Each structure stands twice: as structure tokens, then as C-alpha cells.
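pasting the structure only:
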């Protein structure tokens, strides 16, 4: 009986370590909804994001690679102002993974890189303004991985924390923002190790 338990433990450990030296390919689709109240209006923002990644798992727990993200958001206020934003990010990430069983693992991604954003603002009376900004981002996102079969699985996350900056041309408002959006964001994705 002891031999069977030892063999089972070794099989589980070897499965958990089977990802070393592989290429990770994955991506997420995300949705964020945020409400803010100002002195005279209420602001509602909805964002849709697509973010693929490619990395090399050089260790049982560590992966490094490249990432990019494309997002589109719509911001509406009760004051009659509507803003449409398109954002593009390109950067690198580091992932630390911890297998919990053959089926489940938890991981945290830390990403950093360059971002650019284009904004179109529509105001009352058909007023229109256009802005373009460039900046940087850094963020940490914890997530859950569910192994479906042979390294192919689903990723789930509900937010993270980070810091970003954007410097706009055309006298647009420059900003830097720290965010903590646990529970406000939902991301689902797939990944496969080759």
C-alpha cells in the first residue's frame, strides 16, 4: 500500500512539474464596469479587453514572456457627456504559478510596458473633441488555472492592482492612476503549454 501511495505522489509531482521548459500561449477576455459619483453627475464606465500572451516556462513555477492588450471603453455621465476610448498595451510579464492539485493551480502575473490611448469626447450640442495619449503601465493580477487536459486549461481572475500613466497631446488632461479593482473586473481566458 505504501508503494502505491508513493507512486501516486510521484505521479502527481511529475505532472505538476511537467510544464518546465515549455512555451505558454494564452489569452484573456475581460469586462470591467465602474460607477463614480461626482458633485453634479454620475459617471458609468464599461470596458471590454482582449489580452493574449506568449511566454517561456523556464522553471517549475516561473514563466516570462510578452503580452499585449486591446481594450475599448465607453464612459457616460448624467451631465450628457459621452467618452469613447481605445487603448493598446505592449509589454512583458512574469508569472509565478503554484499547483494545488492535478486540476487546479493559482498564479500571479506581473506585467509592465508601454500603452497608448485614443479618446473621443462627445458633449451636449454635438460638441466633439479628440485626444491621443502615451504612457506606461505596471500591474499584478492573481488568477486561478483549471487544467482541462494535457496543459490546456481555463484562467479566471476578478481583478488586480496596478499603476498607469498617460500623457495626452492637444492639451488633454495628463494623469497617473493607482487602481485596486478586485470584484469590479472579471476575466476569463484559455492557455496551453506546448
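Done, it's in. On a predicted model such as this, the values are computed, not experimentally measured, just so you know. Residues are numbered from 1 along each chain as shown.

make it CA atoms for all contacts and neighbour counts henceforth
OK.

strands along this structure, start to end?
Here the chain has its strands, by DSSP state E, at 22-37, 42-57, 62-77, 82-99, 104-122, 128-149, 152-157, 161-168, 175-180, 185-193.

next one for the comparison:
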């Protein structure tokens, strides 16, 4: 079952570049499970995106995320994100495009009513399989986030994870 969930995560990780005046739909579905001794952690995430390609190489849109983390024997942690993104695409051929997503927005968690912001920069490669339907590949990016909660110290995270992660996704653009 876990291998199936990992396969689903890999299939729905990013959105593709598209043609001018088209709508892009995409996002991520993720699941992970970790066990260390008697402690077990399960993480589920759903992150949809909707964008509009307003110029030949530029797309802008909104993105969101709902994450549910369960640590066996303790409380459930919920995290929410809502923000916007901008994408710049460079066609390399009829089959390949390189793109970079820059996203930023608001985030919150139920732990100590934490609230903050996030930002990310993710380069990727799109392979056009047929009529705007294709595969997306990325190998990491740059991420920053912060959270301030009631009674908890401020949390700040910065990550540079090129080569440490692999995302493979499918996508489709819809012309208007």
C-alpha cells in the first residue's frame, strides 16, 4: 500500500508549461511514513495549483496546501498554506520545456496557532507527450518558511535541496 501511495505522489507533483491564454491545473499529493524505534510518523499532503498563462512564457496563479501529520501516541498536526505563484517557461523544442516556479504566501498550523509565510523557487523540466499532456521532472529547489505561535519560539527554515529530491508529475493545460 505504501508503494502505491508513493507512486501516486510521484505522478501528481507539478504543473506543466502551456500556451498563451490557457488554464493550467495541477498540484501534489504526497504521503510519507517514518518509523524510529517505537515512534511512528505519518504525513499526508494535498497541494493544488490553478494558473493562467497570460503571455507566451509567463503564467500566474494561486496555490494552496493542506498537510496532516500524525505522530502515533500524540496529537495530530494540521498545516495550511495559501499563496500565489509565477512561472517562467522556456521551450527547448516541441517536446521539451524548462520552467521555474516562484511561489509565496501565508501559512498556519494548529500547533500554538502558528502563523507565518513561505517562499519557494523550483526549476523543472516538462516533456510534452501529446496535446499539452505531459510529464514534469524536478530535482529540488530553494525553500524558506517561518512560523510564529502563541508561547512557542519563532521557527525559521531555509532549505537548498537540489539533487536531494525527485518529483515526477503529470499535467494538462486547457486552452480557452
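Structure received. Quantities reported herein were computed from a predicted structural model and do not represent experimental measurements.

dump the strands of structure 1 into CSV; add distance to residue 9 of structure 1 as well.
What follows is these, written out as CSV (distance: least, Cα to Cα, whole Å):
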stretch, distance to residue 9 of structure 1
strand 22-37, 23
strand 42-57, 23
strand 62-77, 22
strand 82-99, 13
strand 104-122, 16
strand 128-149, 18
strand 152-157, 22
strand 161-168, 36
strand 175-180, 39
strand 185-193, 22
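
quick check: which of those strands is nearest to residue 3 of structure 1?
The closest of the strands of structure 1 to residue 3 of structure 1 is strand 82-99. By Cα to Cα, the value is 23.3 Å.

now the closest one, how far from the centre of its chain.
Relative to the chain's own centre, strand 82-99 of structure 1 is displaced by 4 Å; criterion: Cα atoms, centre = their mean, to the nearest Å.

what's the burial count for residue 29 of structure 2?
Residue 29 of structure 2: 23 surrounding residues under other Cα atoms under 10 Å.

before we move on, what about residue 57 of structure 1?
By other Cα under 10 Å, neighbour count at residue 57 of structure 1 equals 22.

same thing with residue 103 of structure 1?
14.

with residue 19 of structure 1 instead?
Using other Cα under 10 Å, residue 19 of structure 1 has 23 other residues around it.

for residue 95 of structure 1, same thing?
As a burial measure, residue 95 of structure 1 scores 20 neighbours (other Cα under 10 Å).

how near is the aligned partner of residue 146 of structure 1 in structure 2 to residue 92 of structure 2?
Per TM-score structural alignment, the equivalent position to residue 146 of structure 1 in structure 2 is residue 127. For residue 127 of structure 2, the distance to residue 92 of structure 2 (Cα to Cα, to the nearest Å) stands at 10 Å.
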